[in-house]
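Visitor: A predicted structure for the sequence below; I have some questions about it.
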Amino acid sequence: MNYFSLNNREHQTNFENAVVRGLAPDKGLYFPQKINKLPPRFFEEIQVLDKTEIGFEAIKDYVGEEIPENRLKEIISETLDFDFPVVPVEENIGSLELFHGPTLAFKDVGARFMAGSLGYFVEKGKIDKLTVLVATSGDTGGAVANGFLGVDGIDVVILYPKGKVSEIQEKQLTTLGQNVTALEVDGAFDQCQDMVKKAFLDDEIQQKRQLTSANSINVARWLPQMFYYFLAYKQLKEQKRKLVFSVPSGNFGNICAGMLAREMGLPIAHFVASNNANNVVTRYLEHGKYEPKDSVQTISNAMDVGNPSNFVRVLELFENKFGNLKKYLSSYSFDDLATKMAINEVYEKTGYVMDPHGAVGYLGLKMFLKDHKNYHGTFLETAHPVKFLETVEEVIDKKVEIPAAIEGILNKRKKAHQISDYDELKNYLLK
């Protein structure tokens, strides 16, 4: 499978180069040259397939022969070695829980798959020592740090906005050491992301380090997110109603992967992009004008993105036609007060505890279902509530049980380098 740059279709490369480069030389995101439909038999038999078999059938065309079949299955098996349950919450509404991995966030899947892929390329001598450079608004950093921890030949440098991630999220990316370094940026996530993009285009840095990105702009982080939707469909296949998925959306990699799965034949009728106050896509779908803006801080911080990188991939899936996109995507946005009220009301009614991101997804789903009664809705619960302990406990007025995976890091000492601008990032990378 070849990939082309969304800034220049003439520029093409293979899976390995797309993963290693992260971004095309012209700053464009890579996109698969072809999207093949899966055979109807796959969907008919999906309930008897295990997670590795499902993941392999979904992603094999995008990897091609660049990773041998047995090794690819091994990477997928290690990536998906935890549960992805759809938990009933209300009538015709379920929560797809994506927080049962090692860092309790949906990004564990993409980070582990990418680490496995790059680990294979390094092991086989296809690439030299790599530096994974990544910006995080919350959960990406911890997932990437965990996924790449101890992988030979790979260093990890993570930029995160000072004071704008939760305490547990910060601990997950600043306490591991070994080949993982955290840079605490005096600014917002958008600045972190801009600095990372600038570094990739800096010839002086490129001569010193071979950089790759582990944000969802990277195809090895983006593509495996479609696994969630296939695994959810396996559990929902007997539903008589049409399926709609509501996705808490920040950089739009997750929902874009779901839409790719739909294009491959997965029978999802509609998607809802649920936004917090950073609602550039909600506004776009209202008036057809895409207007990025500076992000604002919210309690659902992993979605605090003012210019979502992956939205260009969403547009490409629908041939950049506004009317095509509107058929399959709705979007709503909600402020922090509405988010807190949803957490409280669902807990009071059902006993189910949502994190702020899941709560935004729930609200978007409820809004869509008001006028679409013939759908069964699933919202994505993308992080464990414990990662937003202060907010959730204040709202439900109850202690949230802390999983063992988190208890082990709470008393560890934070290690992070302070930076405030691109020059300081460059100086660090050139050291």
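Guide: Perfect, thanks for sending it. Just so you know, these numbers come straight off a predicted model, no measurement behind them. Numbering: from 1, shown residues only.
Visitor: can we go C-alpha only for contacts and neighbour counts from here?
Guide: Noted.
Visitor: Helices along the stretch 151-300 of the chain, start to end?
Guide: Assigned by DSSP state H, counting those that start in this stretch, the stretch 151-300 of the chain shows helices spanning 167-174, 189-200, 203-208, 219-222, 227-236, 253-263, 280-287.
Visitor: Deepest in the core, which of those helices is it.
Guide: helix 219-222 (a mean of 27; mean count of other Cα atoms under 10 Å).
Visitor: List of residues touching that one?
Guide: 18-19, 22, 30-31, 109-111, 113-114, 117, 214-216, 253-254, 257 (Cα atoms under 8 Å, 6 or more residues apart in numbering).
Visitor: for stretch 337-357, same thing?
Guide: For stretch 337-357, the external contacting residues (Cα under 8 Å, 6+ apart) are 89-90, 248, 299-300, 302-303, 359-360, 362-363, 381-388, 392, 395-396.
Visitor: Show me the residues you listed that map onto strands.
Guide: Mapping the contacts of stretch 337-357 onto strands (DSSP state E) picks out 89, 90, 248, 381.
Visitor: Now do the same contact list for the third one.
Guide: Residue 248 makes contacts with 273, 274, 275, 303, 357, 358, 360, 361, 380, 382, as judged by Cα under 8 Å, 6+ apart.
Visitor: Put this next to the first one:
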Amino acid sequence: MEYISTRGRAPVLTFEQAMLTGLARDGGLYVPAEVPQMSADEIAALEGLPYEEAAFRIVWPFVEGTFTEDELRDCIERAYQGFGHVARAPLVQLAPSHFLLELFHGPTLAFKDFAMQLIGQLFQTALARTGQRITIVGATSGDTGSAAIEAFKGLENVDVFILFPDGDRVSEVQRRQMTTPAEENVHALAMDGDFDACQARLKDMFNDHAFRDEVALAGVNSINWARVLAQVVYYFTSAVALGAPERAVRFCVPTGNFGDIFAGYIARGMGLPVERLVIATNQNDILHRTLVTGEHRPEGVEPSISPSMDIQISSNFERVLFDAYDREGNAVEALMEELGDGGFALSQGALDRLRENFGSGRASEAETRATIRRVFETTGQLICPHTAVAVKVAEEHMGRAPMVTLGTAHPAKFPVAVEAATGQRPALPPRMADLFDLPERVTAVPNDLASLQHLIRENRSK
């Protein structure tokens, strides 16, 4: 399997090279040169399998030649052994033909664990062969950072620096999951600015090739293809549980950075009968506005009770634009330059292709709170604000095929919002009961590239 950049000017890489590289040297994102296909019989054969076995069958074609079958099986087994549910990603019925895919049973209670726990093991296996040491730098709107720290803390050959917005732009549980680990190889950096600013500085570091080579920089944000790949699996397992491939399925995904729903797009490209992929956004609705108007123009980020979606620059949107523009890297690069100048208008052909694959909707703060309350009253289920955004939008896009709404975080990660809506304060699982008693380790940093690079140089293991 070869991997190519969405901007067309970076070297073609293997899976291992793309995983360890993250962002391409031309500023683009790596995608498979071809998406492998699964036949209807191969999809049907996933029925009843343990999650780990399904993951192996889906991931293997993308990594063959980088890992042996035994190495991949071992990585997958270690990745998911710490999950709190034997099904890993169980389905719960919310209403007739509407199901919630619970993706919050991992060690940090968010869907990011599915990808981060696996790539932590893949990184470790790859680095053990060479003895190379790398520096991972990530930016987070809340869940990516805690999942990365949990996956890489204490591992040999890896230093981890996570940028997150300072102040109240992440929940207290999210912050403490990043700041309480005591392992010396992890560093939580509270940066002045919002998530888009954190993500911009991260890309600046990757685009400074001298610094990138000096510290052996690697990325674990969803710009890293391995992150997207790991998330493809639960689209298959949930669809098969509902009757695929004989029966088509719809998915509604709360998304800000577009990585999770792009994984569904890859699953569809592999042959999974996905009738519709629905983008659910909060008030920071650039993705919804783009599909409605054809104009992709960021506006200011407005803080919300679903902070992991408070994003205007959706990195993974570039990956789907690459396909919408017939994989013409020059066209994508031109769009990204226009985005830096304020935004761009999609060609009619590209817009039509996006609308063929995706629906969209948005939820206001009041609608999000009302949905949390209504779901609790009708099902007894507590859901997080991000999940509530998707439930509200999913209800507007129901069809003949069953709808699966992705439940992306445990409600206990956002207890204030959930309690305000329902009167019930969701409790953390027992294994995390001491989270608020642990000392925090955090460094406040400015929104300044040179300062961040100096800090990383001085604090990484030599």
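Guide: Good, I have the coordinates. Remember, predicted model here, so these are calculated numbers, not experimental data.
Visitor: how about the helices of the stretch 151-300 of structure 1, which one is nearest residue 154 of structure 1?
Guide: helix 203-208 (14.4 Å; Cα to Cα).
Visitor: In this structure residue 334 of structure 1 contacts residue 275, no?
Guide: Yes. The pair residue 334 of structure 1 and residue 275 passes the contact test of Cα atoms under 8 Å, sitting 6.5 Å apart.
Visitor: Need the residues touching each of these two.
Guide: residue 360.
Visitor: Among the two, which residue is more densely surrounded?
Guide: residue 275 (28 against 18; other Cα atoms under 10 Å).
Visitor: Could you check which residue of structure 2 pairs with the more buried one?
Guide: Superposed on structure 2 with TM-score structural alignment, residue 275 of structure 1 falls opposite residue 281.
Visitor: ok, now which ones touch its match?
Guide: Contacts of residue 281 of structure 2 by Cα under 8 Å, 6+ apart are 254, 255, 256, 287, 288, 309, 360, 361, 362, 363, 389, 390.
Visitor: can we see that at 6 Å?
Guide: Going by Cα atoms under 6 Å, 6 or more residues apart in numbering, residue 281 of structure 2 touches 254, 362.
Visitor: max-length helix in structure 2?
Guide: helix 112-130 (DSSP state H).
Visitor: for that helix, packing partners?
Guide: helix 69-80, helix 143-152, helix 225-241 (3 or more Cα pairs under 6 Å, 6 or more residues apart in numbering; DSSP states H and E).
Visitor: can you put the helices of the stretch 151-300 of structure 1 in JSON lines and add distance to residue 129 of structure 1?
Guide: Shown next, in JSON lines, are the helices of the stretch 151-300 of structure 1 (distance: least, Cα to Cα, whole Å):
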{"stretch": "helix 167-174", "distance to residue 129 of structure 1": "21"}
{"stretch": "helix 189-200", "distance to residue 129 of structure 1": "16"}
{"stretch": "helix 203-208", "distance to residue 129 of structure 1": "11"}
{"stretch": "helix 219-222", "distance to residue 129 of structure 1": "18"}
{"stretch": "helix 227-236", "distance to residue 129 of structure 1": "29"}
{"stretch": "helix 253-263", "distance to residue 129 of structure 1": "27"}
{"stretch": "helix 280-287", "distance to residue 129 of structure 1": "38"}
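Visitor: Show me the one of those that comes nearest residue 416 of structure 1.
Guide: helix 167-174 (6.1 Å).
Visitor: Report the inter-axis angle for that closest one versus helix 139-148.
Guide: Inter-element angle recorded for helix 167-174 of structure 1 and helix 139-148: 40 degrees (by axes from the mean of the first three to the mean of the last three Cα atoms, to 10 degrees).
Visitor: what about helix 167-174 of structure 1, how far off from structure 2?
Guide: Superposed on structure 2, helix 167-174 of structure 1 shows a mean distance to its aligned partners of 0.5 Å (mean Cα distance after the TM-score superposition for structure 1).
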